[in-house]
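**Q** below are the sequence and a predicted model; questions follow.
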Amino acid sequence: MTTIEEIRDNFELLEEWDDRYRYVIELGRTLEPMPEAEHSLENKVNGCVSQVWLSKKLDRSGTDAVLKYRGDSDAHIVRGLIAILLTLYSGRTPQDILSHDAIALFDQFGFREHLTPQRSNGLRSMVERIRSDARAALATAS
């Protein structure tokens, strides 16, 4: 599995945004397939121009509960953005999720200048959905 550090390193190697977009699309192709049943209204992320679904599972099998995600979109570039988000957040504790600022990371990668306002809003909606899940998981744990 790709780490966020590997993604950062690869972004630094690719100077042209056309190459970076191709890389993001390639990352999207690595997403675990999402079962059709998970393409549900409950998993749909509002605020995205594209169709976007994020399904979550709270895994309590380890010492700390972690949130595990699957994601999908009908847009190739958005699937890539989901892949980066899941690399950052899936399999992490709710505390870890809330302590990492995905929007700042995407800004470091240069996405603020290279995503349309609609895509940026969709990205924020996905991040907020995951952060909201983390807050809810913490609330039920206490």
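**A** Structure received. Numbering: from 1, shown residues only.

**Q** CA atoms for contacts and neighbours, from now on please.
**A** Noted.

**Q** so residue 94 touches residue 137, yeah?
**A** Yes - in terms of C-alpha atoms under 8 Å, residue 94 counts as a neighbour of residue 137; the distance is 6.6 Å.

**Q** who's more crowded, the two?
**A** residue 94 (24 against 18; other C-alpha atoms under 10 Å).

**Q** contacting residues around the more buried one?
**A** Residues in contact with residue 94 (C-alpha atoms under 8 Å, 6 or more residues apart in numbering) are 65-67, 131, 133-135, 137-138.

**Q** inside helices: which ones of those residues?
**A** Those of the contacts of residue 94 mapping onto helices are 131, 133-135, 137-138, per DSSP state H.

**Q** take a look at this one as well, against the first:
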Amino acid sequence: MNTRVNDENQPSGDEVQAEIASEFALFGDWTERYAYVIDLGRSLQNFPEQYRTEEYRFHGCQATVWFRSELGEDGRLYFDGTSDSTIVAGLMALVFRLYSGRTPQDILQIEPYFIDEIGLKAHLSTQRATGLLGMLQSIKQQAQAQVA
């Protein structure tokens, strides 16, 4: 699972989204931005083989996606996963960066506006946009289940 974070050191959802927007602003065009997303996706390729099973398969994406969450002893939800598509894995890395290591209550309050802010939504295929929306919904549902 992802590294646990200390609450005092964890940036807010707005700070994470501002960081992501700043990173994407460094690139001149979408070819460079896609290359960055692919690089982010490579960081998730070490997802353990033991979780690359149907139990952890996320349906709703054209690509094959494995996704899991864990409620830590600290009461925070941690997410990890990967995809056979490095672009999809890169999208997952961005989403995990925003939500992983937060309390369920925090997750429910954070809206992922960075997707529109950096122009990502407009540059995704319909299938990838649908898959990204499904992953975001799943994260929110898992947080809601912990609150209930």
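**A** It's in. Since we're looking at a predicted model, the values are computed, not measured.

**Q** need the TM-score from the superposition.
**A** Here the superposed chains carry a TM-score of 0.87, computed using TM-score structural alignment, normalised by the length of the first structure; 134 aligned residues with a C-alpha RMSD of 1.6 Å.

**Q** what is the nearest of the contacts of residue 94 of the first structure to residue 83 of the first structure?
**A** residue 67 (15.2 Å; C-alpha to C-alpha).

**Q** burial measure for that closest one, as a count.
**A** Neighbour tally, residue 67 of the first structure, other C-alpha under 10 Å: 21.

**Q** list the contacts for the counterpart of it in the second structure?
**A** Using TM-score structural alignment as the criterion, residue 67 of the first structure maps onto residue 77 of the second structure. Contacts here follow C-alpha under 8 Å, 6+ apart; on that basis residue 77 of the second structure touches 69-71, 100-104, 143.

**Q** could you do residue 123 of the second structure as well?
**A** residue 30.

**Q** number of nearby residues for residue 109 of the first structure?
**A** 16.

**Q** ok, it touching residue 11?
**A** Yes - Residue 109 of the first structure sits in contact with residue 11 when judged by C-alpha under 8 Å, with a separation of 6.9 Å.

**Q** would you map the helices across the second structure?
**A** 13-25, 30-42, 86-99, 104-109, 114-117, 126-147.

**Q** in the longest one, what's buried?
**A** This points to helix 126-147 of the second structure. 128-129, 131-132, 134-136, 139-140, 142-143 (16 or more other C-alpha atoms under 10 Å).

**Q** closest to the centroid, which residue in the first structure?
**A** Centroid-nearest residue in the first structure: residue 85, 2.3 Å away (criterion: C-alpha atoms, centre = their mean).

**Q** how close does the aligned residue in the second structure for that one sit to residue 66 of the second structure?
**A** With TM-score structural alignment as the criterion, residue 85 of the first structure lines up with residue 95 in the second structure. Separation of residue 95 of the second structure from residue 66 of the second structure (C-alpha to C-alpha, to the nearest Å) stands at 14 Å.

**Q** which ones are touching residue 7 of the first structure?
**A** Here residue 7 of the first structure is in contact with residue 84 (criterion: C-alpha under 8 Å, 6+ apart).
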